[in-house]
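Participant: Predicted model and sequence below, questions to follow.
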Amino acid sequence: MKLPPKLKKALQLILSLGVALWIFWFLYKDIELDSFLAQIKSSKWHWILGSLAVSLIGFWIRGWRWTLLISKDEGKAVTASRAYHAVMVGYLVNLLVPRAGEVARCGVLQRTNKVPMGHLIGTVILERTIDFVFLLATIFLAFSVENQLFIELAGEFIDLDNLREKAFSNLPVVFGGFVVFVLTLYWIGRRFRDHGLVQKIQHFFREVLGGVKQIKNLQNPLGFWLSSIVIWVIYFMTMYMVSMAIQSTAILSMGEVLLVMVMGSIGMIAPVQGGIGTFHALVALILIQFGIAEADGKIFAAIIHGSQMILMVLAGLLSWFWMLRLPVESQPEQA
């Protein structure tokens, strides 16, 4: 029996929230509330408040970067201030419904600046494509900076020496298996090229490549690339400042914090509200590998995630109320 679209979306929302809360409960069921509160009280709050201030700057830069993608020929000109408020409304909605915030922030600018929804959705897709490219670049950077640490972490789960020895002793078999694997992928791509899943994968990578190429046609491509770099530097600064606020994580090197940021970023991609559960699980996992006590790793994840969520809720609500005050016919504000 086919479910009505609204009921299907509601069930998906409930399921994603249920999974997120279950993961969160499973992680923190053994953490005593007194220990958590003691860690919060003993934290250096000037670092945490500083991280929130830096995050706000990052949100504003994200809004400014968005204006570079919005054509001035579409509707009324969008200022960085207005784009920032729309972005914050989007973050607020994302905490309730995963991915819905992207549509919500577009709807805000459609209402206040009469920019066509299709054009705005296109800019968001392009923006997310570039963010994905930067995530891959950050993962590569983390591997380059901490390649030995990557190898050690891999060794925790896989016997690398034994695997290497077997691979060299059976080199013809390994090479042949690799060739067969590549040919199999090629055959699947040719044989099922009309299949929906294969087409979606091909379409995704075409969008990534097309998005990167499209940036050069912007009026300010340099500003776009520089702001994108700054946004990811700010992500790192936020994580690093919170690590300095907690005694158990203050010993982490910058390379280790970079790895923590990568794991947290991957956790935020998961289709659950605000990365609840998945962010905490991955951040705590990598911290444990660094020798941080399990409880301290989980508390660190809760503090940085919780502080960011509170910031997004408060700033998102303020932006929502501010945007509601603007009439549809309002003239674009001066930057």
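Facilitator: Yes, it's here.
Participant: For the rest of this, base every contact and every neighbour count on C-alpha atoms.
Facilitator: OK.
Participant: Which strands and helices lie in contact with the longest helix anywhere in the chain?
Facilitator: Taking DSSP state H as the criterion, the chain has its longest helix at helix 294-324. Helix 294-324 sits against helix 33-42, helix 45-69, helix 80-94, helix 221-245, helix 278-289, with contacts defined as 3 or more C-alpha pairs under 8 Å, 6 or more residues apart in numbering; DSSP states H and E.
Participant: Deepest in the core, which of those helices is it.
Facilitator: Across the helices and strands packed on helix 294-324, averaging neighbours per residue (mean count of other C-alpha atoms under 10 Å) puts helix 80-94 on top, at a mean of 25.
Participant: Give me the distance from it to the chain's centre.
Facilitator: Distance, stretch centre to chain centre, for helix 80-94: 16 Å (C-alpha atoms, centre = their mean, to the nearest Å).
Participant: now that helix and helix 45-69, what's the angle there?
Facilitator: Direction vectors for helix 80-94 and helix 45-69, defined by axes from the mean of the first three to the mean of the last three C-alpha atoms, to 10 degrees, enclose an angle of 110 degrees.
Participant: Which residues does helix 80-94 contact?
Facilitator: Identification of contacts with helix 80-94 by C-alpha atoms under 8 Å, 6 or more residues apart in numbering yields 59-64, 66-67, 100-106, 108-109, 273-274, 312-313, 315-317, 319-320, 322-323, 335.
Participant: rewinding a little: the helices and strands packed on helix 294-324 into CSV, with extra columns for distance to Phe157?
Facilitator: Putting the helices and strands packed on helix 294-324 into CSV (distance: least, C-alpha to C-alpha, whole Å) gives the following:
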stretch, distance to Phe157
helix 33-42, 30
helix 45-69, 33
helix 80-94, 34
helix 221-245, 26
helix 278-289, 11
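Participant: Of all those, which one is nearest Leu21?
Facilitator: Ranking those by distance to Leu21, with C-alpha to C-alpha as the measure, places helix 278-289 first at 9.8 Å.
Participant: The structure to be compared is supplied as follows:
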Amino acid sequence: MNKKLINILKKTLPLLIGVFLIWYSYQNTTPQERTSIFNAVQNANYFWVFISLLLGFLSHLSRAFRWNLLLEPLGYQPKITNNIMAIFVGYLANLGVPRSGEVLRASSLTTYEKVPFQKSFGTIIAERVIDVIMLLLVVLITAILQTEIIANYFAEKNINYLKLIVIASVLIVGGLVFLLLIKKAKSGFLLKVKNFVFELLEGVLSIFKMKKKWLFLFYTLCIWILYIAMFWVIKFSIPETASLPVNAILASFVAGAFAMSATNGGIGLYPIAVSKILLIYGISKASGDAFGWIMWTAQTIMVVFFGALSFLLLPIYNRNK
């Protein structure tokens, strides 16, 4: 398989999977369920959807401020306006081609703020590592809150705890062996992996060298609290989901977060993942699907609107540079 075909598959496969999942979801609902989903979406309280969008925008604004804290030690302090527009342009690009947004976001600062691409892109990688750590922290908190539900699920599925422990142990040992191998690597593919891993670690550790590390932590917490809050308020838009407890919101949030990374912007998969989790908490499929579709559609519309607007305004705002 040549490189050109591989690149085409990388760009189109996640989108095709998303489209397939939309078709699959449609095919696996009865006409009555489709009517119920449509009615739930149509009759939703869109005041709470607006509040969710506002919280989402504030999370992106917090990200723009946090980005400057990573750039400042490198000798750069772009305008917040350029930061937020570059972020939205990057999100928009990711809807079409996965991971292209990070490149476009970095190149935007290179073009309009004269920040070297390598340095700008390095800060974005550091951001991603921190965000992965935060997501894993949310997953851990969610797992602790769901202990009883997880135990019941394992019991229903006859899942052996010992097997899980053995698998986890094998993965940990395998990870340690892999780290030892790349640490000793001096050439070839493993050397490239080694350099990549250590660059990531360097990016993360550089955060502790910042003068404003506590402000960085504050913005990071703001971003993730706002992420969960914008998910939380959507529950009030549908009567059946209004009384969902925090552990149900966190579980569906985690499912949605992983769905977002699996297909372009979570297309097709996001509503399915959220709905499957809400079923565990006694929410009907119609209301669960409606919740997922409202959440995904609202955030996607915001990204498309502000992303397209930012793409147009960036050269106009910086016309004197």
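Facilitator: Done, it's in. Every value quoted in this text rests on a predicted model; they were computed, and no experiment measured them.
Participant: How about Leu71 of structure 2, nearest residue that isn't a chain neighbour?
Facilitator: The spatially closest residue to Leu71 of structure 2, leaving aside those adjacent along the chain, is Gln77, at 6.3 Å (C-alpha to C-alpha, 6 or more residues apart in numbering).
Participant: mind checking how far that neighbour is from Ala64 of structure 2?
Facilitator: Here Gln77 of structure 2 is placed at a distance of 11 Å from Ala64 of structure 2 (C-alpha to C-alpha, to the nearest Å).
Participant: Also Leu279 of structure 2?
Facilitator: 36 Å.
Participant: again with Ala286 of structure 2
Facilitator: From Ala286 of structure 2 to Ala64 of structure 2 the distance is 37 Å (C-alpha to C-alpha).
Participant: likewise Phe311 of structure 2?
Facilitator: With C-alpha to C-alpha as the criterion, Phe311 of structure 2 and Ala64 of structure 2 are 16 Å apart.
Participant: just how off-centre is the longest helix of structure 1 within its chain?
Facilitator: Per C-alpha atoms, centre = their mean, the displacement of helix 294-324 of structure 1 from the mean C-alpha position of its chain is 14 Å.
Participant: swap in stretch 197-213 of structure 2?
Facilitator: In this view, stretch 197-213 of structure 2 has its centroid 21 Å away from the chain centroid, taken as C-alpha atoms, centre = their mean.
Participant: can you list contacts of it?
Facilitator: By C-alpha under 8 Å, 6+ apart, the residues outside stretch 197-213 of structure 2 that reach it are Leu69, Leu70, Pro73, Gly122, Thr123, Ile125, Ala126, Val129, Ile130.
Participant: Tell me which residues of that stretch come out buried.
Facilitator: By neighbour count on 16 or more other C-alpha atoms under 10 Å, the buried set for stretch 197-213 of structure 2 is Leu200, Gly203, Val204, Ile207.
Participant: And for stretch 185-197 of structure 1?
Facilitator: For stretch 185-197 of structure 1, it's none, nothing buried (16+ other C-alpha under 10 Å).
Participant: What lies in contact with it?
Facilitator: The contact list for stretch 185-197 of structure 1, computed with C-alpha under 8 Å, 6+ apart, reads Val198, Gln199.
Participant: same deal with stretch 241-257 of structure 2?
Facilitator: 135, 138-139, 142, 145-146, 228, 231-232, 235-236, 266, 270-271, 273-275, 277-278, 281, 283, 287-288, 291.
Participant: What of stretch 234-244 of structure 1?
Facilitator: Residues outside stretch 234-244 of structure 1 that contact it (C-alpha under 8 Å, 6+ apart) are 44, 47-48, 50-52, 54-55, 58, 249-250, 252, 254, 257-258, 260-261, 300, 304.
Participant: mean shift between that stretch and structure 2?
Facilitator: Its aligned residues in structure 2 lie a mean 0.8 Å from stretch 234-244 of structure 1 after superposition (mean C-alpha distance after the TM-score superposition for structure 1).
Participant: That stretch aligns to what range in structure 2?
Facilitator: Aligned using TM-score structural alignment, stretch 234-244 of structure 1 spans residues 226-236 in structure 2.
Participant: just how off-centre is the matching stretch within its chain?
Facilitator: Worked out by C-alpha atoms, centre = their mean, stretch 226-236 of structure 2 lies 15 Å from the chain centre.
Participant: Same question for stretch 22-40 of structure 1.
Facilitator: 24 Å.
Participant: for stretch 57-71 of structure 2, same thing?
Facilitator: 15 Å.
Participant: how far apart are it and its match in structure 1?
Facilitator: Stretch 57-71 of structure 2 sits 0.8 Å off on average (mean C-alpha distance after the TM-score superposition for structure 1).
Participant: Other residues contacting that stretch?
Facilitator: 76-78, 80, 83-84, 87, 120, 123-124, 127, 207, 210, 212, 216, 219-220, 222-224, 226-227.
Participant: same thing but at 7 Å, please
Facilitator: Stretch 57-71 of structure 2 is contacted from outside by Gln77, Pro78, Ile80, Asn83, Ile84, Thr123, Phe216, Tyr219, Cys222, Ile223, Leu226, Tyr227, using C-alpha atoms under 7 Å, 6 or more residues apart in numbering.
Participant: Export these as a markdown table, with columns for distance to Leu95 of structure 2.
Facilitator: A markdown table is the format used below for these (distance: C-alpha to C-alpha, whole Å):
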| residue | distance to Leu95 of structure 2 |
| --- | --- |
| Gln77 | 28 |
| Pro78 | 25 |
| Ile80 | 23 |
| Asn83 | 19 |
| Ile84 | 17 |
| Thr123 | 21 |
| Phe216 | 27 |
| Tyr219 | 25 |
| Cys222 | 24 |
| Ile223 | 20 |
| Leu226 | 21 |
| Tyr227 | 18 |
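Participant: so which of those would you say is closest to Leu15 of structure 2?
Facilitator: Set against Leu15 of structure 2, the nearest of the contacts of stretch 57-71 of structure 2 by C-alpha to C-alpha is Tyr227 (23.8 Å).
Participant: Over to Leu3 of structure 1. Which of the three states is it?
Facilitator: Secondary structure, DSSP: H, G, I helix; E, B strand; the rest coil: Leu3 of structure 1 is coil.
Participant: Equivalent analysis for Glu207 of structure 1, please.
Facilitator: helix.
Participant: just so I know, which of the helices and strands packed on helix 294-324 of structure 1 lies nearest Thr184 of structure 1?
Facilitator: Between Thr184 of structure 1 and those, the tightest spacing by C-alpha to C-alpha is seen for helix 278-289, at 32.5 Å.
Participant: and the direction of the closest one versus that of helix 294-324, what angle?
Facilitator: Helix 278-289 of structure 1 and helix 294-324 are oriented at 150 degrees to each other (the same axes, to 10 degrees).
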